[in-house]
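J.: Any chance you could fold what I've pasted below:
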Amino acid sequence: MSAIPRTPLLLGLAGLLPFLWGAATVLWPDLGAPVARRIGIAFVGVPVLAGYGKIILAFMSGVIWGFAARADDRRAQLGYALSVIPALWAFFLVVGTTPAALIYLIAGFVGLLAIDALFWRHGLAPGWWMRLRLLLSAVVVACLAVGVLA
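T.: Got it, this is the predicted structure:
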């Protein structure tokens, strides 16, 4: 695996901020009180984890679609089919802000990691892709688990 380029690494880490915020405000609910007073809504905890998790699964469907577009054989057909799974998974199974919704998100991100690995093995994702995805997925799953267990 090659080194992760600086820009994707920094942007990937920045994309973790809502997950980290959601988990932190599950563990320390008072942390979100000043933000809620400032913006007028309680943008904290499990609703943040569930809402942002759905967004990111849908976003990653688009990334996978892009990898599928790099193939010009039967792998493209499979790739396009696999690319819609994370978004559909989030749409149909991640409902509300319950522990079950977060468990479905965890399963979705683990499944996404398997799809990432398949594209990477077929040379359709950059050489550094799995190093980045493993790092980001570990943090995402840990944050979602906080929401489930707390």
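J.: going forward, measure contacts between C-alpha atoms and count neighbours the same way
T.: OK.
J.: Now the helix or strand that residue 100 is a member of: buried residues?
T.: Of the helices and strands defined by DSSP states H and E, residue 100 is found in helix 99-121. With burial defined by 16 or more other Cα atoms under 10 Å, the residues of helix 99-121 counted as buried are 99, 101-106, 108-110, 112-113, 115-117, 119-120.
J.: Please give the structure of this sequence too, so both can be compared:
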Amino acid sequence: MFLAPLKRVPAPALILGFAGLLPFLWAAMLLLGVDGGISGRLPRALGTDGRLVMLRYGSVILPFMSGVLWGFATRARGTRAAAAYALSTLPALWWFFAPGAGPSSALLNLMSGFAGLLILDFAFWRWSLAPSWWMALRLPLSIVVLACLGLALWLT
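T.: This is a model prediction of the structure:
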């Protein structure tokens, strides 16, 4: 039942979307003290601090998703176009202006950014700017990202 909506998602989007969760999941494993030896095979620059990994990766993905919404905004017309373009910039601007003063506030702000992004995903999907399968992909991805960030916040 849960996997049925995912069957509508094109295979490349599904595979790459879930592959995009790997850094968040790896960071969560680091926080739990179970990295499966992955850390030894990755560049040292990535570090072994799960919170830092989540913050670094999340800092890339949240603005990236802002760009995805910008692309969807190109399909809008009239006043909806103006609203869509403005709304598409919010996740990137949120992270720029609210990065946090320390790990806890940064994780909370990043979580807020991803929760807000999910609301925007829904709006763009509802306005038929995003593909019909968009929410079938975005909802499970967002749940995993928010769970990983929540774990990091809880363990901070």
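J.: Is the residue nearest the centre of the first structure in a helix, a strand, or coil?
T.: Against the mean C-alpha coordinate of the first structure, by Cα atoms, centre = their mean, the closest residue is residue 56 at 4.5 Å. Here residue 56 of the first structure is helix, with the state taken from DSSP: H, G, I helix; E, B strand; the rest coil.
J.: got the contact list for the residue mapped onto residue 100 of the first structure from the second structure?
T.: Using TM-score structural alignment as the criterion, the counterpart of residue 100 of the first structure in the second structure is residue 105. Contact analysis of residue 105 of the second structure by Cα atoms under 8 Å, 6 or more residues apart in numbering lists residue 99.
J.: Pull out the buried positions in stretch 136-153 of the second structure.
T.: Under 16+ other Cα under 10 Å, the buried positions of stretch 136-153 of the second structure are 136-138, 140-142, 145-153.
J.: In the first structure, point out the residues matching it.
T.: Across the first structure, the stretch matching stretch 136-153 of the second structure (TM-score structural alignment) is residues 131-148.
J.: try stretch 51-63 of the second structure
T.: Residues 46-58 of the first structure are where stretch 51-63 of the second structure lands when matched by TM-score structural alignment.
J.: For the matching stretch, what is the distance to the chain centroid?
T.: 8 Å (Cα atoms, centre = their mean, to the nearest Å).
J.: mean deviation of that stretch from the second structure?
T.: Here the mean offset of stretch 46-58 of the first structure against the second structure after fitting is 0.6 Å, by mean Cα distance after the TM-score superposition for the first structure.
J.: residues of that stretch that come out buried?
T.: For stretch 46-58 of the first structure, a neighbour-count test (16+ other Cα under 10 Å) marks 46, 47, 48, 49, 50, 51, 52, 53, 54, 56, 57, 58 as buried.
J.: next one: stretch 27-35 of the second structure
T.: Of all the residues in stretch 27-35 of the second structure, those buried under the rule 16+ other Cα under 10 Å are 27, 28, 29, 30, 31, 35.
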